[in-house]
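Student: Below: sequence and its predicted model.
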Amino acid sequence: MPYVKVCSLADVPADGALAVEVDDTPVALVRSGDEVFALNDICSHAEVSLSEGEVYDGTIECWLHGSCFDLRTGKPTNPPATQPVATYRVKVQDGDVYVSLDGGE
């Protein structure tokens, strides 16, 4: 699947997350420092939106039960989640953010 333009970089809060959809797939765009990451927006533990959680130390924390997921790999770094969430490729070009659902982890 090719890259799909999802938003302007300015729409993604610094050290925060934004919920978007790419071909009916819920995606959490996460900005951490100068990097932008894309993960499946549904927590693998409780099926709530990860984009509503807090971003820190290279992770995003699920607001419901506190599981954190590594922004690069999607793997949980603490319980109760035990399953990773999908990650997707991101590119930022001319101030816009593009996501490809292919080729992530």
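Tutor: Arrived safely, thanks for sending. Numbers count the residues shown, from 1 in each chain.

Student: CA atoms for contacts and neighbours, from now on please.
Tutor: Noted.

Student: Checking my notes, Ala10 in a helix, right?
Tutor: Yes - checked against DSSP: H, G, I helix; E, B strand; the rest coil, Ala10 lies within a helix.

Student: Next up, the contacts around the closest residue to it other than its chain neighbours.
Tutor: For Ala10, ignoring the flanking residues on the chain, the nearest one in space by CA to CA, 6 or more residues apart in numbering is Gly95 at 7.5 Å. Taking CA atoms under 8 Å, 6 or more residues apart in numbering as the criterion, Gly95 is in contact with 8-10.

Student: can you check Glu61 too?
Tutor: 50, 53-55, 67-69.

Student: before we go on, here's another structure to hold up against the first:
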Amino acid sequence: MTAELVCHTGDLAPEEVMKVEVEGAAGTVEVAVARDSDGTWHAIDDICTHGAVSLSDGEVEGCLVECWLHGSQFDLRTGQPRQLPATRPVAVYQLTIDGDRVLVDVDQTVTTH
């Protein structure tokens, strides 16, 4: 698959997040597209690995998104949990800005260390 248009750069302000659905090789994937406090764009799996609820319903602070149900926090850059009770990371997807278009490819995960 290729990157899919999910929104435009004017759709989110810094420290905002929204859920989008992106088609991939394995089917439809729910993705949380977010901007951190610096305005940098990120795309992560939308489902919390602890409570199986939507991360896009949570809040972004700095470079973290907080799950609204139990308070787990995930680093938007790496997908790593930064606050319990979550202990497993979420996937981080390839996101590209093309002019004012925000594109996400769920078949391309980002490897971070």
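Tutor: On my side now, so go ahead. This one's a predicted model, so the numbers in the text were calculated from it and none came from an experiment.

Student: Among the contacts of Gly95 of structure 1, which one has the most neighbours?
Tutor: Top of the contacts of Gly95 of structure 1 by neighbour number is Leu9, holding 18 neighbours under the definition other CA atoms under 10 Å.

Student: Distance check, it against Tyr56 of structure 1.
Tutor: 19 Å (CA to CA, to the nearest Å).

Student: How about the secondary structure of Gly103 of structure 1?
Tutor: coil.

Student: Leaving out chain neighbours, which residue sits closest to the alignment partner in structure 2 of His45 of structure 1?
Tutor: Counting by TM-score structural alignment, His45 of structure 1 lines up with His50 in structure 2. Using CA to CA, 6+ apart and skipping residues adjacent in sequence, the residue nearest His50 of structure 2 is Ala86, 4.8 Å away.

Student: Give me the aligned partner of Gly62 of structure 2 over in structure 1.
Tutor: Using TM-score structural alignment, Gly62 of structure 2 pairs with Asp57 in structure 1.

Student: So for structure 2, the centremost residue is which one?
Tutor: Computing the C-alpha centroid of structure 2 and ranking residues by CA atoms, centre = their mean puts Ile44 first, at 2.7 Å.

Student: which residues touch Leu55 of structure 2?
Tutor: 32, 46-48, 65-68.

Student: related to what we said a few turns ago, and the counterpart of the residue nearest to His50 of structure 2 in structure 1, how far from Cys68 of structure 1?
Tutor: Using TM-score structural alignment, the partner of Ala86 of structure 2 in structure 1 is Ala81. Noted for Ala81 of structure 1: a distance of 8 Å to Cys68 of structure 1, by CA to CA.

Student: Between those two, point out the one with more neighbours.
Tutor: Cys68 (27 against 20).

Student: just checking, the more buried one touches Pro76?
Tutor: Yes - counting by CA atoms under 8 Å, Pro76 is a contact partner of Cys68 of structure 1 at 5.6 Å.

Student: sorry, back to before: narrow the contacts of Leu55 of structure 2 to those in strands?
Tutor: 32, 65-66 (DSSP state E).

Student: Assess the claim that Gln83 of structure 1 and Asp70 are in contact.
Tutor: No - with contact defined as CA under 8 Å, Gln83 of structure 1 does not reach Asp70; the gap is 11.7 Å.
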